[in-house]
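Student: Have a look at this prediction, sequence included:
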Amino acid sequence: MELEVVLALGMFAAAIIALLAGYSVALTLGGIALIFALLGLALGVFPESLLSNLPSRVQGGAIMQNETLVAVPLFILMGVILERSKVAEDLLHIASRLLGRINGGLGYAVVLVGALLAASTGIVGATVITMTLIALPSMLQQKYDTRLATGAIAASGTLGQIIPPSIVLILLADAVSNAASQAASQMGIGAFVVSVGDLFAGALIPGFILVGLYLIWIAINAWFRPHHCPPVVDDTSDPLTRKEVLFGLGAPLLLIFAVLGAILSGIATPTEAAAIGVAGAILLAGLRLSDDDDAFLSALVLAAFASLAVIIFTRNVVDLRLGVADAGALAYVGVGISLIATIIFFAGLLAGMAILNRKQQLSPALKSGVHITSMVFLILIGASLFSLVFRGFGGDEIVAGLLHSIPGGKWGALVGAMLVMFVLGFFLDFIEIIFVVVPLVTPPLIVMGFDPVWLAILMALNLQTSFLTPPFGFALFYLRGAAPEGVKTSEIWHGAVPFIGLQLIIILLVASMPWLATWLPSVAAK
């Protein structure tokens, strides 16, 4: 075996061992890469020029000037603000009150709210912990089967992996796009274009089908084992008002539709849509947390929503271009109205931030957003160095050779790659897998003829399944940490098994019917 191959494989094995030992992910990836690069230089089997290219790689379009990645901190901030503004509590309360009087009603509520939170926050850990703290005690109090309750919560929490706007899909779009360009270079053809919008559109149908499968499983339990998911009894809380339903349920839905609609329709880029999401989250949080002492500020927030409607209406009715020859008085009036509405909107935005600050939620939300964003980008830099050194030893050729040597042709290679990602998902977070493993296995798979968007959706579903699979699934760890003491770990594992089966069904459906992932992106591109 050649020395380069030994160093490449040893580097990968050393990184896995260090991560399992509990060392910091970003520092482990970067540190292991530097150690093996220096070792390779000393042995004369590693090109020194590769290391000198790292600063330009970080500062250039791959990371710091990558417009796609700008959406990451914005979507993270949107999710954190919504989490801290108790939107999740409102959604669960409303859904539970609307559905709780039927068998399985609380289970339906958990799945639907999990899907909405996935689309609102895209952060798996936050969703699982939030629903465990809020929903699980209520479900257990209503005599729900512990296994069904914990399984529904864990599975619903992982929907943040696949339902857009998901942080996973944004990072995966960047990794797959780079891999597709590399594959196109090897094939001598024009570059494949894989955008965040493509993955958001591609994930919608599989995500909705998966939510439907979860609901069907709970309905089966409600029909055949009604004692496992009984209706809510002795509910003494006040009836829901129309205002509570419209605001608590309608407002988050409106925000989700605005963000996704702006991306899928081509009105806004993912970064611009993420900025819309942050602004909407601030306004919703301001209204949710306001009280009698914030009457003036909450009025400004409401005025901001009204100003948005005015801007959209004016833009669609009046041609606001002043530099054209036929610009008349109506155009100047329209521009004036739009400017006033814009000032009101920003005033409402500042009012929402002021309310968050009064409730001591603004600073923690910003700090949490910065912390998560810093972690993501530090891992990205470490993973970039790791990939650079691994390729310097010919690691990409090793991976391609291994995939080609798997029996079964391209389908055997696909199954092998998915199994590797699935197992690594037990031990590594999705960020490390996306930044380290996806760039290695995706180019040869695309060269073999697989569609990059379809591949990305399969990978996202695969990672979601590994998040849910005992004994190492991250979602199960999150749930175990937040669950009451009386809930056994074995019950959590047992409860996850049926939902893992549903995950495998959706993976097989997407694998056998690629149009489930590719049809909507093709329509949106027209």
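Tutor: Sure thing, it's come through.

Student: Could you use CA atoms for every contact and neighbour count after this?
Tutor: Will do.

Student: Show me how far the helix or strand hosting Trp217 is from its chain's centre.
Tutor: If you go by DSSP states H and E, Trp217 is part of helix 196-224. In terms of Cα atoms, centre = their mean, to the nearest Å, the centre of helix 196-224 is found 16 Å from the chain centre.

Student: for stretch 83-103, same thing?
Tutor: Worked out by Cα atoms, centre = their mean, stretch 83-103 lies 22 Å from the chain centre.

Student: Just the buried residues of whichever helix or strand comes after the helix holding Trp217, please?
Tutor: Beyond helix 196-224 on the C-terminal side, the first helix or strand identified by DSSP H and E is helix 242-245. Using 16 or more other Cα atoms under 10 Å as the test for burial, helix 242-245 gives Val245.

Student: for comparison:
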Amino acid sequence: MSAEFLPLFLFLAVCALLMLGYPVAFTLAGTALAFAAGGILAGVFDAGFLSALPGRVFGTMNNTTLIAVPLFILMGTILEKSRIAEELLGSMARVFSGVRGGLGISVVIVGMFLAASTGIVGATVVTMGLLSLPSMLRAGYSPALATGTICATGTLGQIIPPSIALVLLGDILANAYQQAQLQMNVFSPKTVSVGDLFVGALIPGLLLVGMYILYLTVYTRLKPQAAPPVDQGTVSLGELMRGLLPPLLLIFLVLGSILVGAATPTEAAGFGAVGALALALARRQMSVQRLREAVIDTLGVTCMVFMILIGAAVFSLVFRGFGGEELIHGYFQNMPGGAMGATLVVMLVIFLLGFILDFIEITFVVVPIVGPVLLAMGLDPIWLGIMIALNLQTSFLTPPFGFALFYLRGVAPEEVPTSAIYRGVIPFIIIQLLLIVALWFWPEMATWLPEQFKQ
């Protein structure tokens, strides 16, 4: 085995073991340490690289930005347990009562709010599947259109802030940007933060929601039998405001405090968690048992995230020790098309990995490897982060391995065939690819708004 290609073999070994179902965190750390041990014995690995591991772990423990992760997760789980999404869906369905495709449009709008509150794809897809899929099927919606709408709406949690994916990407890209500046011998005061990604994701995220609604409107006009109008009754303005205003106000306060610079993402996440709890208590939808379930769910997801982060730290150190960064940098530099050609290859790799790996694993494994190299080639970190988030969102929908498809399959009735789910997501995949292409040619869609807030 040539030592030059050891980083590539390490990466492929990790992917193969993950596909076999081994735990992510232990696979990352265990495989890397096994390669490091073999490299030390063969004299091709410097054990001094591992001496930086305690500093990496302590840096993770001391990273205040990452505290936002459990707080945003807690905010989302509290809102989920308090049945706010269920009430909101009922109110929006009555707003669009009698409109062809109105129930589907209601699902998209409520899914957007749910994505902005939970930030986790699985939670949104499962919640919307349980709440809306039976109603859509009873109303006569085609199974393909109903399931496709729910899957696509559920993945909005990847791009609409406060997204957990954007929190993790922001932290990783901030470190990658510092490394890129060191490689270029440039010491610029410009930085990239989680807040920058939140602001940059607003326009693409809202555009995506608008494109979903436009598709549903046009499709239901062309094929009326696929989404018949449903009489859900009327809703008064007061009822609508009671269902819509509190969660909307909470989301605006959380995001607004970040956008205007009044609070860091971590501080805003803390406010959001407390606000969600206060909202649930005010509605008398929070018991000790539900709060206990919310805390336990938050603890489970948080432990998973941070264990993967520690495993990824071991992996990145060993990968760097084998000269992986130099290998990738040389490969990208010699690639036709320069920075954009390298970016296209990275986007394709991330898209394919999205079939088998979760966004957390890709964020912690792939982005630290390719991020510094791409940013050193002059790419805008905010644009790159939004492109990666949209790319992951698309891969979660793509048959046959898209995660959102499996989440919905787990809660969908048996009479809904898997083939209907696959057919239903195809138009939404095309919509997302169109948005990615538009962002490729007009990066200002992601970079213009952050520049305005910094002025």
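Tutor: Sure thing, it's come through. Note that the structure is a prediction, hence the values are computed from the model and not measured.

Student: ok, back up a step: which of the residues in the helix holding Trp217 of structure 1 are buried?
Tutor: Neighbour-count burial for helix 196-224 of structure 1 [16+ other Cα under 10 Å]: 196-207, 210-211, 213-215, 217-219, 221-222.

Student: Which element, helix or strand, includes whichever residue in structure 1 pairs up with Cys303 of structure 2?
Tutor: Aligned counterpart of Cys303 of structure 2 in structure 1: Ser374 (TM-score structural alignment). Taking DSSP H and E as the definition, Ser374 of structure 1 sits inside helix 362-392.

Student: what distance separates the helix or strand that that helix is followed by from the centre of its chain?
Tutor: Past helix 362-392 of structure 1, further along toward the C-terminus, the next helix or strand under DSSP H and E is helix 395-405. Centre-to-centre, helix 395-405 of structure 1 and its host chain are 29 Å apart (Cα atoms, centre = their mean).

Student: name the helices or strands packed onto helix 395-405 of structure 1?
Tutor: Judged by 3 or more Cα pairs under 8 Å, 6 or more residues apart in numbering; DSSP states H and E, helix 395-405 of structure 1 is in contact with helix 3-20, helix 409-427, helix 438-447.

Student: Can you name the next helix or strand after the first one?
Tutor: This means helix 3-20 of structure 1. Immediately after helix 3-20 of structure 1, counting by DSSP H and E, sits helix 25-43.

Student: what's whichever helix or strand comes after that next one in contact with?
Tutor: Going down the chain from helix 25-43 of structure 1, the next helix or strand is helix 48-52, by DSSP H and E. Applying Cα atoms under 8 Å, 6 or more residues apart in numbering, the contact partners of helix 48-52 of structure 1 are 41, 388-389, 392.

Student: so how much does helix 48-52 of structure 1 differ from structure 2 once superposed?
Tutor: Its matched residues in structure 2 lie on average 1.3 Å from helix 48-52 of structure 1 after superposition (mean Cα distance after the TM-score superposition for structure 1).

Student: buried ones in that helix?
Tutor: Leu51.

Student: what span of structure 2 lines up against the following helix or strand past that helix?
Tutor: Using DSSP H and E, the helix or strand that follows helix 48-52 of structure 1 towards the C-terminus is helix 54-59. Counting by TM-score structural alignment, helix 54-59 of structure 1 falls onto residues 53-58 of structure 2.

Student: my read: Val24 of structure 2 touches Leu18, true?
Tutor: Yes - Val24 of structure 2 is in contact with Leu18 according to Cα atoms under 8 Å; the separation is 6.4 Å.

Student: who's more crowded, these two?
Tutor: Val24 (25 against 18; other Cα atoms under 10 Å).

Student: which ones are touching the more buried one?
Tutor: Val24 of structure 2 is in contact with 18, 308, 311, 361, counting by Cα under 8 Å, 6+ apart.

Student: give me every residue that touches the third one.
Tutor: Read that as Gly311 of structure 2. 24-29.

Student: Now with 10 Å, please.
Tutor: Applying Cα atoms under 10 Å, 6 or more residues apart in numbering to Gly311 of structure 2 gives the contacts 24-32, 57, 305, 361, 364-365.

Student: Neighbour-wise, which one of these leads?
Tutor: Leu28 (29 neighbours).

Student: Please tell me how far it sits from Gly341 of structure 2.
Tutor: 28 Å (Cα to Cα, to the nearest Å).

Student: ok, now how distant is the aligned partner of Leu204 of structure 1 in structure 2 from Leu166 of structure 2?
Tutor: For Leu204 of structure 1, the aligned residue in structure 2 is Leu202 (criterion: TM-score structural alignment). From Leu202 of structure 2 across to Leu166 of structure 2, the span is 12 Å (Cα to Cα).
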